[in-house]
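**Student:** okay, structure incoming, though there's no sequence with it:
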């Protein structure tokens, strides 16, 4: 065990005087103990020695990603004081997904990457300016875009503490951490998709009237792109035109690429093309401009989202 690493991690994540939640879990037989304590209590040498002793006996050590309200006795969502971190659990194909994330231009550089076991990771961003609804939305978008665990979207989620061992394995696997950035990031630093085309929009033709009788710019773009693709216009030409039309967007090219890719994926799936072939087509479209790992991750996410849109429409 490396209690110095654990102490450093906790003091980076939390401020002096804050209340945090520790979770101690033994796998066989299952036993879970939760401790609500002040940061200074956890980082005291005697407490760290006790955690190391528990870990050595087969207990996994976790900490809640966000601080608790003072006086809290539980780790419920209502007890969370503020959003301090975004996080992404990557449990499969970890190395390629981490490479894709680090090469991506749609998310800021993570503050830290925790290696929880072989090719399994937890990615952390220190954040400010997030409310709970925005955090949950971004966590879902991160999991969708980079193949993370979709269940890890709660504000009271726990993370493994670096410096201790992952006791789920024999022999136990050391949990380590790599720090990449010391800056906190804000919601606008994440250019994850915020305007997915509505699942119930018709394939072609006019849009149903909204409550105001008007269509949003994004709805107009979506209908126009579908119509142009259906008439045979190339995706490359259409992307350039849409980017030029939507200079009001923070990243017009990314917005245009995603809209055109999503529309072309949807059209292809409705025409009977397999998801596998749609992914391959999207990969080929961007192979010259994106790293291979990122190209595959984005293509898969778009194809899966398009398939989900079609499924949702069939249910309406």
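**Tutor:** Right, received. Where do you want to start? Since the structure is predicted, the reported quantities are computational estimates derived from the model, not experimental observations.

**Student:** from here on, just use CA atoms for contacts and neighbour counts.
**Tutor:** Will do.

**Student:** could you measure residue 53 against residue 77, distance?
**Tutor:** Residue 53 sits 30 Å away from residue 77, taking C-alpha to C-alpha, to the nearest Å as the criterion.

**Student:** give the contact list for the nearest residue to residue 119 once chain neighbours are set aside.
**Tutor:** Of all residues not flanking residue 119 in the chain, residue 94 sits nearest, at 4.7 Å (C-alpha to C-alpha, 6 or more residues apart in numbering). By C-alpha atoms under 8 Å, 6 or more residues apart in numbering, the contact list for residue 94 reads 119, 120, 121.

**Student:** and the residue nearest to residue 180 when sequence neighbours are not counted, how many residues sit next to it?
**Tutor:** The spatial neighbour of residue 180 that comes closest, neighbours along the chain excluded (C-alpha to C-alpha, 6+ apart), is residue 111 at 5.0 Å. Residue 111 is surrounded by 20 other residues when neighbours are defined as other C-alpha atoms under 10 Å.

**Student:** repeat that for the one 10 residues further on.
**Tutor:** Each residue near residue 121 was counted by other C-alpha under 10 Å, and the total is 25.

**Student:** what about the strands in this structure?
**Tutor:** Shown for the chain, the strands assigned by DSSP state E span residues 19-26, 31-38, 59-64, 85-90, 112-117, 120-126, 158-160, 165-166, 173-174, 176-179.

**Student:** ok, second structure coming up, stack it against the first:
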């Protein structure tokens, strides 16, 4: 838990930077704010304290951008630089995240947080943005992909992965994946003005309406499900799919995720308990990912497959 949070904060901020943390009690709504350096926030004793607070029903957040040294509050004026572009997807999350992944208008996200079932926050690590450009881009993202229009401030907070979201019963452990290590500039985002979102171009001509023909990704999905059902080796299938989809920004990531979700779906349909599916996914990728990240990723993929099956049952 603490290691996942530490990895996330270390990826998001540079050594010596000042960051803002927000602690909100789910039971009474009381909020506390802490302004600390990255080193303080990632110290083992401080992380243990945060874990203690979270264990007792406190939701944990971090500001998306660093603060000026000496700041005491998380105000717009205290933000020193734009470090992230982000979107908060609260409604129809799986479909809207799929549209975001498929779009040619945005690069591959630096991080995707699963904040609760079917709800996500996507972040892009950026440079070269001023505050006005960032705010405009946040509005464009929200308009393009159905994100929360309120999440367009430079001092916005995001949930910290590795900790529990106590808004739900049972509490949901916030998971994270890192599709890209790139740092992006304004030119990498090719979104039209908010009023022009009639139809964004999608990678490989993917469409989202119900009458379209099978897309390349759908063919990949059908192929993966068929091959796995025939007992083919998942690692070999992953490498075959990655080679076949060299058009993807991150072919290996795309292939791993496709094969793993298809595997999880098959295991669940065969009657395997969810926790066993999570364990099998961890074992499959434990040589490729750090232990904490591997665990969080396996749980997110297994629950995604579970939701896919549930939607089919009740469609």
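**Tutor:** The structure has been received and is ready for your questions. On a predicted model such as this, the values are computed, not experimentally measured, just so you know.

**Student:** TM-score for these two?
**Tutor:** Overall, the chain-to-chain superposition scores 0.64 on the TM-score scale (TM-score structural alignment, normalised by the length of the second structure); 211 aligned residues with a C-alpha RMSD of 2.4 Å.

**Student:** which of the contacts of residue 94 of the first structure are retained in the second structure?
**Tutor:** For these, the contacts that are reproduced in the second structure, applying both residues aligned by TM-score structural alignment, their matches' C-alpha atoms under 8 Å, are 119, 120, 121.

**Student:** please report how far residue 237 of the first structure lies from residue 257 of the first structure.
**Tutor:** Counting by C-alpha to C-alpha, the gap from residue 237 of the first structure to residue 257 of the first structure is 11 Å.

**Student:** just checking, residue 130 of the first structure touches residue 189?
**Tutor:** No - the criterion here is C-alpha atoms under 8 Å, and residue 130 of the first structure misses it with residue 189 at 11.5 Å.

**Student:** what about the residue nearest to residue 119 of the first structure, distance to residue 217 of the first structure?
**Tutor:** For residue 94 of the first structure, the distance to residue 217 of the first structure equals 37 Å [C-alpha to C-alpha].

**Student:** what's the answer for residue 19 of the first structure, then?
**Tutor:** If you measure residue 19 of the first structure against residue 217 of the first structure using C-alpha to C-alpha, the figure is 45 Å.

**Student:** for residue 68 of the first structure, same thing?
**Tutor:** Distance, residue 68 of the first structure to residue 217 of the first structure, by C-alpha to C-alpha: 40 Å.

**Student:** what range does the helix or strand where residue 222 of the second structure lies cover in the first structure?
**Tutor:** Under the criterion DSSP states H and E, the helix or strand holding residue 222 of the second structure is helix 216-229. Against the first structure, there is no aligned range for helix 216-229 of the second structure (TM-score structural alignment).

**Student:** which residues touch that helix?
**Tutor:** Applying C-alpha under 8 Å, 6+ apart, the contact partners of helix 216-229 of the second structure are 204, 206, 234, 237, 241, 258, 259, 262, 263, 266.

**Student:** OK, contacts around the fourth one?
**Tutor:** Put plainly, it is residue 237 of the second structure. The neighbourhood of residue 237 of the second structure, defined by C-alpha under 8 Å, 6+ apart, consists of 224, 227, 259.

**Student:** now do the third one
**Tutor:** For residue 234 of the second structure, the contact set (C-alpha under 8 Å, 6+ apart) comprises 228, 259.

**Student:** residue 237 and residue 257 of the first structure: which has the busier surroundings?
**Tutor:** Between residue 237 of the first structure and residue 257, counted using other C-alpha under 10 Å, residue 257 has the larger neighbour count: 19 against 9.

**Student:** residues contacting the more buried one?
**Tutor:** By C-alpha under 8 Å, 6+ apart, the contact list for residue 257 of the first structure reads residue 239.

**Student:** separation between residue 115 of the first structure and residue 146 of the first structure?
**Tutor:** For residue 115 of the first structure, the distance to residue 146 of the first structure equals 16 Å [C-alpha to C-alpha].

**Student:** please name the nearest non-neighbouring residue to the spatially most central residue of the second structure.
**Tutor:** For the second structure, the residue lying nearest the average C-alpha position, counting by C-alpha atoms, centre = their mean, turns out to be residue 112 (1.2 Å). In space, and not counting its chain neighbours, residue 112 of the second structure is closest to residue 122: 4.4 Å by C-alpha to C-alpha, 6+ apart.

**Student:** relative to residue 210 of the second structure, how far out is the one you found?
**Tutor:** According to C-alpha to C-alpha, residue 122 of the second structure and residue 210 of the second structure sit 25 Å apart.

**Student:** what about the alignment partner in the second structure of residue 125 of the first structure, neighbour count?
**Tutor:** Aligning on TM-score structural alignment places residue 125 of the first structure opposite residue 124 in the second structure. Around residue 124 of the second structure there are 24 other residues, counting by other C-alpha under 10 Å.

**Student:** wait, residue 124 of the second structure touches residue 109, no?
**Tutor:** Yes - with the criterion set as C-alpha under 8 Å, residue 124 of the second structure and residue 109 qualify as a contacting pair; they are 5.0 Å apart.

**Student:** intersection of neighbour lists for these two?
**Tutor:** Joint contacts of residue 124 of the second structure and residue 109 (C-alpha under 8 Å, 6+ apart) do not exist.

**Student:** residue 122 and residue 210 of the second structure: which has the busier surroundings?
**Tutor:** For residue 122 of the second structure against residue 210, the residue with the higher neighbour count under other C-alpha under 10 Å is residue 122, and the figures read 23 against 6.

**Student:** ok now do that one, which residues does it touch?
**Tutor:** 86, 87, 88, 109, 110, 111, 112, 113.

**Student:** hmm, try it at 10 Å
**Tutor:** Counting by C-alpha atoms under 10 Å, 6 or more residues apart in numbering, residue 122 of the second structure touches 84-89, 97, 100, 108-114, 158, 176-178.

**Student:** one more: residue 115 of the first structure?
**Tutor:** Residues 90, 94, 121-123, 160, 162, 166, 173-178 are the ones in contact with residue 115 of the first structure under the rule C-alpha under 10 Å, 6+ apart.

**Student:** find the nearest non-adjacent residue to it, please.
**Tutor:** Excluding its sequence neighbours, the residue lying closest to residue 115 of the first structure (C-alpha to C-alpha, 6+ apart) is residue 121, at 4.6 Å.

**Student:** was I right about that neighbour contacting residue 162?
**Tutor:** No - shown here, residue 121 of the first structure and residue 162 do not form a contact pair, counting by C-alpha atoms under 10 Å, at 11.3 Å.

**Student:** which strands or helices does the longest helix belonging to the first structure pack on?
**Tutor:** Secondary structure of the first structure per DSSP state H: the longest helix is helix 292-315. In this structure, helix 292-315 of the first structure makes packing contacts with helix 94-103, helix 132-146, helix 252-270, helix 275-286, judged by 3 or more C-alpha pairs under 10 Å, 6 or more residues apart in numbering; DSSP states H and E.
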